[in-house]
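Enquirer: after the sequence you'll find the predicted model.
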Amino acid sequence: MKILRFVLHLLQMGLLYGIYLMRDLYANHLGFMRNVSFYSHKFAESPLGRQIFLLPLVLVIVAGWLAFKKRTIESFLLLSMGLFFLGWQVGVGLEQIPIFYLVSGLLFLIFLLQLLIVLSKKGVHHGVFTRNY
């Protein structure tokens, strides 16, 4: 299981690097920029695009429940990632960042990988924040 968690952490780092690559692609390739702009505005106008902030809200609730149940460093990291994702969805918009939905998708994938890491770990008895009686 430690190898699986290590691989998942490497995938998370790769997705963080993917955010940089998307920004670079958007800045340097006109065709990519046109497609991203068209589909981002089309998605923003859709009913799902207007309600997308509900997804990180649900994820924060799930992460809070897992942090309360498991009490491990990974679950608290999951909660902080969920809060960051929620802040990203509420505080930043398509007007400020043209690749907003691409970055949101990558943040969602990073959150899901962290969720897999949390679910693969043991519960409270093996956590960092527990007392040994």
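Expert: Nice, I can see it. Numbers count the residues shown, from 1 in each chain.
Enquirer: can we go C-alpha only for contacts and neighbour counts from here?
Expert: OK.
Enquirer: quick check: the residue nearest to residue 74 when sequence neighbours are not counted vs residue 45, distance?
Expert: Residue nearest to residue 74 in three dimensions, not counting chain neighbours: residue 118, with 5.8 Å by CA to CA, 6 or more residues apart in numbering. Separation of residue 118 from residue 45 (CA to CA, to the nearest Å): 35 Å.
Enquirer: putting a second one here so we can go through both:
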Amino acid sequence: MKMLRYFLHLVQLGLIYAVYLVDDLYKNHLGFMRNVSFYSHKVEANTFGSKLYLLPVLLVVITFLLLLKKRSVENVVLLLIGLAFLIWQLAFTLQTAPIYYLVSGILFIGFLLQLIIVLLKRS
């Protein structure tokens, strides 16, 4: 179990690198930029895109409930990731950050990995 937690932490560090990689790909590869722009505007026009801010709100509430039961470093990190995801959703838009939905997905995956770590630590 301990090795799995370390592996998941390494994957989370890789996700931080993925944000920079996606940004670099967006700035330097025209085909990637076109695909990201096309699908981002398609998601934004969908009803899911306008309600996406509810997901981090729900995740932060779940994190507070877990934090009330047991305070640990992993739970605090989970709360920080959830708050970062919520701030990203509320502070930025597709017009200010063209890779808005890609970064949102990366933050969501990072949150889910940290949630798995918290749940593994509890059992």
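Expert: Good, I have the coordinates. Please read these numbers as outputs of a predicted model, since none were measured by experiment.
Enquirer: quick revisit: quick one, which of residue 118 and residue 45 of the first structure is more surrounded?
Expert: More neighbours surround residue 118 than the other of residue 118 of the first structure and residue 45, with 24 against 11 (other CA atoms under 10 Å).
Enquirer: that one reaches residue 76, doesn't it?
Expert: No. Using CA atoms under 8 Å, residue 118 of the first structure makes no contact with residue 76, being 9.3 Å away.
Enquirer: residue 43 of the first structure and residue 86 of the first structure, how far apart?
Expert: Applying CA to CA, the value for residue 43 of the first structure to residue 86 of the first structure is 18 Å.
Enquirer: which one of those two has more residues nearby?
Expert: The neighbour comparison of residue 43 of the first structure against residue 86 (other CA under 10 Å) goes to residue 86, with 21 against 14.
Enquirer: go through the longest helix belonging to the first structure and flag the buried ones.
Expert: As assigned by DSSP state H, the longest helix anywhere in the first structure is helix 2-28. Within helix 2-28 of the first structure, the residues that count as buried by 16 or more other CA atoms under 10 Å are 5, 8-9, 12, 15, 19, 22-23, 26.
Enquirer: now that helix on the second structure. Mean distance?
Expert: When the second structure is overlaid, helix 2-28 of the first structure sits 0.5 Å from its aligned residues on average, using mean CA distance after the TM-score superposition for the first structure.
Enquirer: so whichever helix or strand comes after that helix versus helix 2-28, what angle?
Expert: Downstream of helix 2-28 of the first structure, the first helix or strand assigned by DSSP states H and E is helix 30-45. If you take axes from the mean of the first three to the mean of the last three CA atoms, to 10 degrees, helix 30-45 of the first structure sits at 110 degrees to helix 2-28.
Enquirer: quick one: furthest residue from the center of the second structure?
Expert: Computed with CA atoms, centre = their mean, the residue of the second structure farthest from its C-alpha average is residue 30, at 24.8 Å.
Enquirer: need the contact list for that one.
Expert: With contact set as CA atoms under 8 Å, 6 or more residues apart in numbering, residue 30 of the second structure has no partners.
Enquirer: before we move on, what about residue 43 of the second structure?
Expert: Shown in contact with residue 43 of the second structure (CA under 8 Å, 6+ apart): residue 49.
Enquirer: residues touching the spatially most central residue of the second structure, list them.
Expert: In the second structure, the residue lying closest to the centroid (CA atoms, centre = their mean) is residue 107, at 1.1 Å. By CA under 8 Å, 6+ apart, the contact list for residue 107 of the second structure reads 81, 84-85.
Enquirer: overlap between these and the first structure?
Expert: Retained in the first structure: residue 85, out of those (criterion both residues aligned by TM-score structural alignment, their matches' CA atoms under 8 Å).
Enquirer: for the contacts of residue 107 of the second structure, give me TSV that also has secondary structure, distance to residue 95 of the second structure and neighbour count.
Expert: Compiled in TSV, those are given as follows (DSSP: H, G, I helix; E, B strand; the rest coil; distance: CA to CA, whole Å; neighbours: other CA atoms under 10 Å):
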residue	secondary structure	distance to residue 95 of the second structure	neighbour count
81	helix	23	22
84	helix	19	16
85	helix	18	26
